[in-house]
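>>> Turn this into a model:
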Amino acid sequence: MEDPLDAPQDDGRPLRRGWTTGACATAATKAAYTALLTGSFPDPVQITLPRGEQPAFALAMEEQGVDYARAGVIKDAGDDPDVTHGALVMSRVRLLPPGTGVVFRAGEGVGTVTLPGLPLPPGEPAINPMPREMMRAAIAEVAAAEGATGDAEVEISIRDGAALALKTWNPRLGIVGGLSVLGTTGVVVPYSCSAWIHSIHRGVDVARAAGYPHIGASVGATSETALKRLYGLPDTAIIDMGDFAGGLLKYLRSHPVPKLTIAGGFAKMSKLAAGALDLHSGRSQVDLAALARLAEERGAGRDVVAGIAAAPTGLAALRLGHEVGLGDAVAERAREAAKTALRGSEVAIEVLAIDREGNIVGRAG
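I've put the predicted structure just below:
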């Protein structure tokens, strides 16, 4: 494909942007539909993205049968650590009778929706609304140029998609059999983590549609285990928010649930307590001076306060402040920060601070 746009520099090195699965599926669809009408595949094939960019994609495969054409594109996610980077995205297109419209099918490696709450109803292939619109527009463009009706069946498949889907949220979201075809702009911005935040939002949607009165949000596997042990929540009621507390809390402003329990390591919760909504180590740090002040407020002696301020890690600070309930103090401040981020949304908040062994060392709400 032609040169992707460069992302803003990170540590002085320009990061390459890439293309979403939806953009790749659109390029493959346009190539296959063109071949079906003209007998030849455009290679490279150029598409128009929602914001007007016009990237061109090289074809990795071409196949033409009696009543179908199929094309494939290798996904290039740029410098983003995308699980689908390098995957072969294929589109098999057949003509349909006039007036049928464009019909989408899930081929091998593309999942099917089974739970309510997602942008698509149960039974539909997991090809999101924007990629569908992009493919319809590409078919309409070719149909207008070739004097065709634009009625077609589009079957999207992704090589090894079922195995790759096990590394994503899809099983928890009730998307079975493979990956989702995603993308709202067609462009992958390196380390924007848009796919993760998208999954957080869809996880909330599924939990709301299921009517759960209580959902959990975990920073990682240890805190998720602690949540399950404490409340017995099903997988579909637990959001793997990772470091993206803000991505979850901002979405809950307009998509509230009755009760939310946030669980994470003590150090991560201390960052939330300080007001950080991105808990990644590269974007927020444990404020040891703030922890020392919290301990002092709870009656810690001068030596303990000084030790916390000079502690090498958050957990070391926790051990020093254990006797004065530093864990509970951090959980309470984190709960206040979460409530502030919700901006009045009617969500009852609880916060659990967890140690590395999975024990609850702080609790509020």
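
>>> Every contact and neighbour count from this point should use C-alpha atoms.
Fine.

>>> Residue 282: neighbour count?
7 (other C-alpha atoms under 10 Å).

>>> before we move on, which element is it in?
Of the helices and strands defined by DSSP states H and E, none includes residue 282.

>>> how far away is it from residue 183?
26 Å (C-alpha to C-alpha, to the nearest Å).

>>> do residue 342 as well
Going from residue 342 to residue 183 by C-alpha to C-alpha gives 26 Å.

>>> Same check on residue 244?
19 Å.

>>> who has more neighbours, those two?
residue 183 (23 against 19).

>>> List the contacts of the most centrally placed residue in the chain.
For the chain, the residue sitting closest to the mean C-alpha position, by C-alpha atoms, centre = their mean, is residue 196 at 2.1 Å. Residues counted as contacts of residue 196 (C-alpha atoms under 8 Å, 6 or more residues apart in numbering) are residue 241.

>>> ditto for residue 77
17-20, 84-86, 188, 190.

>>> residue ranges for the strands of the stretch 51-200 of the chain, please.
Counting by DSSP state E, counting those that start in this stretch, the stretch 51-200 of the chain has strands at residues 56-57, 61-64, 68-74, 88-95, 102-106, 109-110, 112-113, 152-158, 175-176, 178-179, 187-188.

>>> Check the gap between the nearest residue to residue 78 once chain neighbours are set aside and residue 260 for me.
Distance criterion C-alpha to C-alpha, 6 or more residues apart in numbering; nearest residue to residue 78, sequence neighbours excluded, is residue 18 at 4.0 Å. Relative to residue 260, residue 18 is positioned 35 Å away (criterion: C-alpha to C-alpha).

>>> higher neighbour count, the two?
residue 18 (25 against 22).

>>> Now do the contacts for that one.
4-5, 76-80, 187-190.

>>> isn't residue 241 right up against residue 248?
Yes. Judged on C-alpha atoms under 8 Å, residue 241 makes contact with residue 248 at a distance of 6.8 Å.

>>> Return every residue with contacts to both of those two.
Overlap of the contact sets of residue 241 and residue 248 (by C-alpha under 8 Å, 6+ apart) consists of 197, 200.

>>> Please generate a structure for the following sequence too, so the two can be compared:
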Amino acid sequence: MRGNMEDVRYRDRKFLRPGFTTGTCAAMAGKAAVTALLTGCFPDHVSVVTPAGKTVTAVVENVLLGVREDGGKVFRCAVRKDAGDDPDVTDGLLIYCQAEFYCQADSACGEAEAGQILIRGGAGIGRVTKPGLDQPPGEAAINSVPRAMLRAEAAALLEEAGETRTVLLTVSAPGGEEIAKKTFNPVLGIVGGISILGTSGIVEPMSDEALTDTIFAQLKVLRAAGRRCFAAVPGRLGAVCLRERIGEIPEDEIVVCSNFIGKTVDMAAELGFTGMVLCGHLGKLVKLGCGIMNTHSREGDGRMDTLVSCCLEAGAELSFLKKIFHANTTEEAFSFIREEGLSEEVTEILLKRISHYLGHRAPEGFQTGVLLFSQEGGFLGSSAGTDALARRLLMEAEERRKENVHGRNET
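Next up, the predicted model:
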């Protein structure tokens, strides 16, 4: 049975149902487990109010009563993740929380004062290995908002029952280690499982915010590692072309910005970066040449318009401009440009325009370099200053590699 998310969102001419986050799942499972700890009875359903103000109700599944070696009881409950109509790899995953009164012999949590609510990660929950994320290195990847939700639900129940003993909550997600391989966690330096996430507690279907949050998280990790310049690509093809042109860059140091090129510049500048090397396909980056900074088709097109104006500036005849305007794809249009002998000049004009609009978006002192390729023509060209930025990028990557090697040798 799914959660009770009845609201819908209208997007791309479809009604889409929202869901709830892994953080909300953990909070509901935690509330159910603490209820059982205090009453001895497992609830059938559990409800929480999310930070967004929405009440979410779910079925409590896979309940288990266990006994520790010291005779203390542990109560475990699960809530199934419901991502709504969002294509989330964690959809349907059971998020567990185990509740027990804290035993000082549990060295994993160290010393605890009376009345505390301790939270730790169990099987399938990732562990942070790099600075710059919501939790410090060494901690379970349970973000601050889900932790606050867990504590709030548990604290309310403990206060109502007049219970002052310390409670230990262990969040787990069996199968999370495999699922995490399909997420950005390996790139972010979160190993061994999924993250327990959420700020609003609600999953908005096909949410742009979820994607930009991931980009921001990766940028934070790079910045915390001392990076001032970074590489960005709209997709994996861009990463392949980038490595072919400037050299080997570790996968976790290439930011996949998808359609959010302008937003990526904004976030990078906010974090203190001073340079970006962008590598992408002609069909995506040509939109930047007319100032479209979100390259999703619903945000605007302008591909052929931009190529036509670049060809016009290069001196093309009217009949040729019409041919370009009516081309089916940018690949086809550029094959015509190549046949006309205008590819180098048009590429140079286009790169100047892309640089102009990126420079207009970025604050003063933030440099951008652009590498442009097509599937048929391969590498087309790069904007002025890209080579210098690429050298800086490789130098920073090498410095980081040496620091990592030095750190391993010391340990």
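
>>> returning to that earlier point: most neighbours among the contacts of residue 18 of structure 1, which one?
residue 188 (28 neighbours).

>>> residue in structure 2 matching it?
Using TM-score structural alignment, the partner of residue 188 of structure 1 in structure 2 is residue 203.

>>> hang on, isn't that match packed against residue 84?
Yes. The pair residue 203 of structure 2 / residue 84 is scored as a contact, 7.4 Å apart, by C-alpha under 8 Å.

>>> what is in contact with the two at once?
By C-alpha under 8 Å, 6+ apart, residue 203 of structure 2 and residue 84 have these common neighbours: 18-20.

>>> Out of those, which comes closest to residue 113 of structure 2?
Distance ranking of those against residue 113 of structure 2, using C-alpha to C-alpha, places residue 20 first at 32.6 Å.

>>> Give the full set of residues in contact with the aligned partner of residue 235 of structure 1 in structure 2.
Aligned by TM-score structural alignment, residue 235 of structure 1 pairs with residue 251 of structure 2. For residue 251 of structure 2, the contacting residues are residue 187, by C-alpha under 8 Å, 6+ apart.

>>> Would you mind measuring from residue 251 of structure 2 to residue 230 of structure 2?
From residue 251 of structure 2 over to residue 230 of structure 2 (counting by C-alpha to C-alpha), the distance is 12 Å.

>>> those helices in the stretch 251-365 of structure 1, which residues are they?
Assigned by DSSP state H, counting those that start in this stretch, the helices in the stretch 251-365 of structure 1 fall at 266-273, 288-297, 302-309, 314-320, 326-342.

>>> of all those helices, which lies closest to residue 163 of structure 1?
Nearest of the helices of the stretch 251-365 of structure 1 (C-alpha to C-alpha): helix 266-273, 31.0 Å.

>>> what range in structure 2 matches the closest one?
Against structure 2, helix 266-273 of structure 1 falls on residues 282-289 (TM-score structural alignment).

>>> Quick check: residue 305 of structure 1 touching residue 295?
Yes. Here residue 305 of structure 1 reaches residue 295: they are 6.4 Å apart, a contact under C-alpha under 8 Å.

>>> So the two - more neighbours on which side?
A count of neighbours by other C-alpha under 10 Å puts residue 295 above the other of residue 305 of structure 1 and residue 295, at 29 against 24.

>>> what's the counterpart of that one in structure 2?
Residue 295 of structure 1 maps onto residue 311 in structure 2, by TM-score structural alignment.

>>> do the same with residue 255 of structure 1
Taking TM-score structural alignment as the criterion, the aligned counterpart of residue 255 of structure 1 in structure 2 is residue 271.

>>> Surely its match is in contact with residue 220?
Yes. Assessed by C-alpha under 8 Å, residue 271 of structure 2 is found in contact with residue 220 at 7.1 Å.

>>> Between the two, which is the more surrounded one?
For residue 271 of structure 2 and residue 220, the more surrounded residue by other C-alpha under 10 Å is residue 220, and the numbers stand at 23 against 16.

>>> what about the counterpart of residue 215 of structure 2 in structure 1, neighbour count?
Alignment note: residue 215 of structure 2 maps to residue 200 in structure 1; criterion TM-score structural alignment. Neighbour count for residue 200 of structure 1, taken as other C-alpha under 10 Å: 24.

>>> Please apply the same query to residue 52 of structure 2.
Around residue 52 of structure 2 there are 10 residues (other C-alpha under 10 Å).

>>> Leaving out chain neighbours, which residue sits closest to it?
Leaving aside its chain neighbours, residue 52 of structure 2 sits nearest to residue 200 (4.8 Å; criterion: C-alpha to C-alpha, 6+ apart).

>>> what sits against that neighbour?
By C-alpha under 8 Å, 6+ apart, residue 200 of structure 2 lies in contact with 50-52.

>>> how close does whichever residue in structure 1 pairs up with residue 329 of structure 2 get to residue 288 of structure 1?
In structure 1, residue 329 of structure 2 lines up with residue 313, judged by TM-score structural alignment. Distance of residue 313 of structure 1 to residue 288 of structure 1, computed by C-alpha to C-alpha: 8 Å.

>>> Looking at those two, which is more packed in?
Taking other C-alpha under 10 Å, residue 313 of structure 1 and residue 288 do not tie; residue 288 has more neighbours (22 against 13).

>>> neighbours of the nearest residue to the more buried one once chain neighbours are set aside, just the number please.
In this structure, residue 288 of structure 1 finds its nearest non-sequential neighbour in residue 309, 5.0 Å apart by C-alpha to C-alpha, 6+ apart. Neighbour count of residue 309 of structure 1, defined by other C-alpha under 10 Å: 19.
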